[in-house]
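Enquirer: A predicted structure for the sequence below; I have some questions about it.
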Amino acid sequence: MLMLAPLLACALWPAQAHADSDAEEALPRVVIPAQRDAEWHSYRHAYKAARFFAPYLKTRPLIQAHLQIRPNRPELPLDGLEVQLAGETVNMTLPVDAIGRLTLPMLKQAFDEDAVLRLNRQKGHYHFSGRYSIREREDGVYDGASLRAACEQLLSAQRESGYRLRLIGRKCAGVKFVYAASGPVPEVLHKDAAGALTPLAVERGYPFENPTMGTYQVAIYRFADWPVQGEVLARGKPLAVGTLYD
């Protein structure tokens, strides 16, 4: 996602930081590189940006925000990523989920020490950004009305926090249940008021609003195709739940 407005937002949602490497260049190593070679980001900038965005989440309980590791080329893998928070006394490993997101700990000590967020990949292959998404449910049951409300919450949060010009004329059309690109076809079903189950179509698609993350298996729940009085049943937990705009 590209943040267009506030200075603090830009700190966490920077524009593409590094030019794409040559298509024939080898994929980055999985091992943790030397500190001087690692991709990194300022913890202070990330901390300030997280504080800036917190109010937009406070009144929108159905959505969340993460620090996002984005590949500079869509084909670069996201598996095995880790971020080390390193300062004078602070040193901890932050887990990264399967779609490149992590939760930033809000630590005054790390802020005061001007700590860095260091990725276990060499410079030039990935960059730090940010991500709004719909909260995943552990039980896999998503109420149709709640999915509609979640999409509206996310769209309004984007607009109010700096995306307004980019989203002029856009409206919520549905949500996307995102699964790994390889592996079994996910089973995501619609359950109507009478209890009848209908599988949602699964296709190759982008997990969020642009192609920077590559393609995944995506089950589309388009609002116009289903009544509000129903549920979506995800038989396997999705990597993420994204929005679909028209």
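Expert: All right, it came through fine.

Enquirer: Could you use CA atoms for every contact and neighbour count after this?
Expert: Fine.

Enquirer: separation between residue 10 and residue 119?
Expert: For residue 10, the distance to residue 119 equals 19 Å [C-alpha to C-alpha, to the nearest Å].

Enquirer: neighbour-wise, which of those two wins?
Expert: Remark: of residue 10 and residue 119, residue 119 carries more neighbours, 27 against 19, as counted by other C-alpha atoms under 10 Å.

Enquirer: Please determine how far that one is located from residue 74.
Expert: 18 Å.

Enquirer: Which residues are in contact with the closest residue to residue 191 other than its chain neighbours?
Expert: Excluding its sequence neighbours, the residue lying closest to residue 191 (C-alpha to C-alpha, 6 or more residues apart in numbering) is residue 197, at 4.6 Å. Applying C-alpha atoms under 8 Å, 6 or more residues apart in numbering to residue 197 gives the contacts 189-191.

Enquirer: Mark which of those residues are part of strands, please.
Expert: Among the contacts of residue 197, the members falling in strands (DSSP state E) are 189-191.

Enquirer: Now render those as a markdown table, adding distance to residue 210 and neighbour count.
Expert: Converted to a markdown table, these look like this (distance: C-alpha to C-alpha, whole Å; neighbours: other C-alpha atoms under 10 Å):
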| residue | distance to residue 210 | neighbour count |
| --- | --- | --- |
| 189 | 25 | 20 |
| 190 | 26 | 23 |
| 191 | 29 | 20 |
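
Enquirer: ok, so of these, who is nearest residue 157?
Expert: For the ones in strands among the contacts of residue 197, the residue nearest residue 157 by C-alpha to C-alpha is residue 190; the value is 27.1 Å.

Enquirer: distance of the closest one from residue 143?
Expert: For residue 190, the distance to residue 143 (C-alpha to C-alpha) stands at 10 Å.

Enquirer: okay, and the common contacts of the two?
Expert: 230-232.

Enquirer: Out of the residues you listed, list just those in strands.
Expert: Those of the shared contacts of residue 190 and residue 143 mapping onto strands are 230-232, per DSSP E.

Enquirer: Pick the one among these closest to residue 86.
Expert: Nearest to residue 86, judged by C-alpha to C-alpha, of those is residue 232 at 41.4 Å.

Enquirer: With adjacent residues omitted, what lies nearest to the closest one?
Expert: In space, residue 232 is closest to residue 190, 4.6 Å off (C-alpha to C-alpha, 6+ apart).

Enquirer: Included below, for side-by-side comparison, is a second structure:
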Amino acid sequence: MRAALLLCFALLPAVACAQEDGDWIAYRDAYRQMIWFEKYGKPKQFLQNHFRLRPRDASVNMEGLRLTLNGKATQVSLALDALGRAVLPLSKAAYDDNAELRINRKPGQIKAGPWVSIVTRPDGVYPATDLRTACEQLLAYLRYSGEAGGKQCIGVQFIYMKSDTAQVRFHAKEGAATTLAAKEGPAFAGDAAQGFRVYVYRFAAWPEAGQIITGSTPLAIGALLE
């Protein structure tokens, strides 16, 4: 068993490893991945970083999914949003304690790791220039962390639960408003889970001057990279 765990740490840092009562992740490995964002020195005021759990395929049931931080003297349940995202505490005590992040799912069912997205606004008003800047900031960070090589920002998408009928509109500088079309699909590119309501805002399809106004706060805003 000890040899298997050592092999897991060597080959799959910050990825769930097997445990009898579910999967677990070494907190130190998750901490090292999350701290990249904290140490990133370029502009990131439009970005946020979460620790995210997501199913490896569509057959995995996410209902009742739980993430707990467990140490010798600590057991904390970390709240997950509808997209499987949690705010991971960056705790020196948990790091020194060699704590574990435990997932109540069978080994291999869940992917886990940092997830950067665009910050939502409580007033629901997003200047077009800010969205373009946010997309570029996210792309720059992904390149810094070794991802998204060769891709470009082409837009953003506003993600809602399927049952949420809030509208997303583009308001041109002169005042004309147009409702963006909604589609059903995954929250983010590459996700196995479907069934979210997604509004896609492609930069090339709209004037540079204007703003997006949302009827309610989206679950998340993701960048469209191609």
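Expert: That came through, no problem. Please read these numbers as outputs of a predicted model, since none were measured by experiment.

Enquirer: what's the TM-score for these two chains?
Expert: The TM-score (TM-score structural alignment, normalised by the length of structure 2) is 0.86; 216 aligned residues with a C-alpha RMSD of 2.3 Å.

Enquirer: And residue 158 of structure 1, how far from residue 61 of structure 1?
Expert: In terms of C-alpha to C-alpha, residue 158 of structure 1 sits 14 Å off from residue 61 of structure 1.

Enquirer: Those two - which one has more neighbours?
Expert: More neighbours surround residue 158 than the other of residue 158 of structure 1 and residue 61, with 19 against 12 (other C-alpha under 10 Å).

Enquirer: The longest helix along structure 2 aligns to what range in structure 1?
Expert: Looking across structure 2 with DSSP state H, the single longest helix is helix 128-144. Using TM-score structural alignment, the residues of structure 1 aligned to helix 128-144 of structure 2 are 144-160.

Enquirer: Chain neighbours aside, what residue packs nearest to the spatially most central residue of structure 2?
Expert: Nearest to the mean C-alpha position of structure 2, counting by C-alpha atoms, centre = their mean, stands residue 115 at 3.7 Å. Of all residues not flanking residue 115 of structure 2 in the chain, residue 50 sits nearest, at 5.2 Å (C-alpha to C-alpha, 6+ apart).

Enquirer: got a list of what whatever residue of structure 1 lines up with the one you found touches?
Expert: Correspondence of residue 50 of structure 2 to structure 1, assessed by TM-score structural alignment: residue 66. Counting by C-alpha under 8 Å, 6+ apart, residue 66 of structure 1 makes contact with 101-104, 130-132.

Enquirer: Kindly report the same for residue 88 of structure 2.
Expert: Applying C-alpha under 8 Å, 6+ apart to residue 88 of structure 2 gives the contacts 50-51, 78.

Enquirer: That one matches what in structure 1?
Expert: By TM-score structural alignment, residue 88 of structure 2 lines up with residue 104.

Enquirer: which element is residue 204 of structure 1 on?
Expert: strand 202-205 (DSSP states H and E).

Enquirer: Identify the residues contacting that strand?
Expert: With C-alpha under 8 Å, 6+ apart as the criterion, strand 202-205 of structure 1 contacts 181, 185-186, 215-220.

Enquirer: against structure 2, where does that strand fall?
Expert: Under the alignment (TM-score structural alignment), strand 202-205 of structure 1 falls on residues 182-185 in structure 2.

Enquirer: Next: stretch 121-129 of structure 1.
Expert: Aligned by TM-score structural alignment, stretch 121-129 of structure 1 corresponds to residues 105-113 of structure 2.

Enquirer: Check the offset of the matching stretch from the chain's centre.
Expert: Centre-to-centre, stretch 105-113 of structure 2 and its host chain are 16 Å apart (C-alpha atoms, centre = their mean, to the nearest Å).

Enquirer: Excluding chain neighbours, what is closest to residue 213 of structure 2?
Expert: Nearest one to residue 213 of structure 2, counting by C-alpha to C-alpha, 6+ apart, is residue 125 at 4.7 Å.

Enquirer: just residue 126 of structure 2 next, same as before
Expert: residue 212 (5.0 Å).

Enquirer: where along structure 1 do the helices fall?
Expert: Secondary structure of structure 1 (DSSP H): helices located at 7-12, 43-58, 108-112, 144-158.

Enquirer: what would these look like in JSON lines with distance to residue 226 of structure 1?
Expert: Shown next, in JSON lines, are these (distance: least, C-alpha to C-alpha, whole Å):
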{"stretch": "helix 7-12", "distance to residue 226 of structure 1": "36"}
{"stretch": "helix 43-58", "distance to residue 226 of structure 1": "28"}
{"stretch": "helix 108-112", "distance to residue 226 of structure 1": "47"}
{"stretch": "helix 144-158", "distance to residue 226 of structure 1": "8"}
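
Enquirer: State the distance from residue 79 of structure 2 to residue 89 of structure 2.
Expert: 11 Å.

Enquirer: Likewise for residue 60 of structure 2?
Expert: Going from residue 60 of structure 2 to residue 89 of structure 2 by C-alpha to C-alpha gives 26 Å.

Enquirer: Give me the more crowded residue out of these two.
Expert: Higher neighbour count among residue 60 of structure 2 and residue 89: residue 60, with 15 against 12, using other C-alpha under 10 Å.

Enquirer: This completes my enquiry, with thanks.
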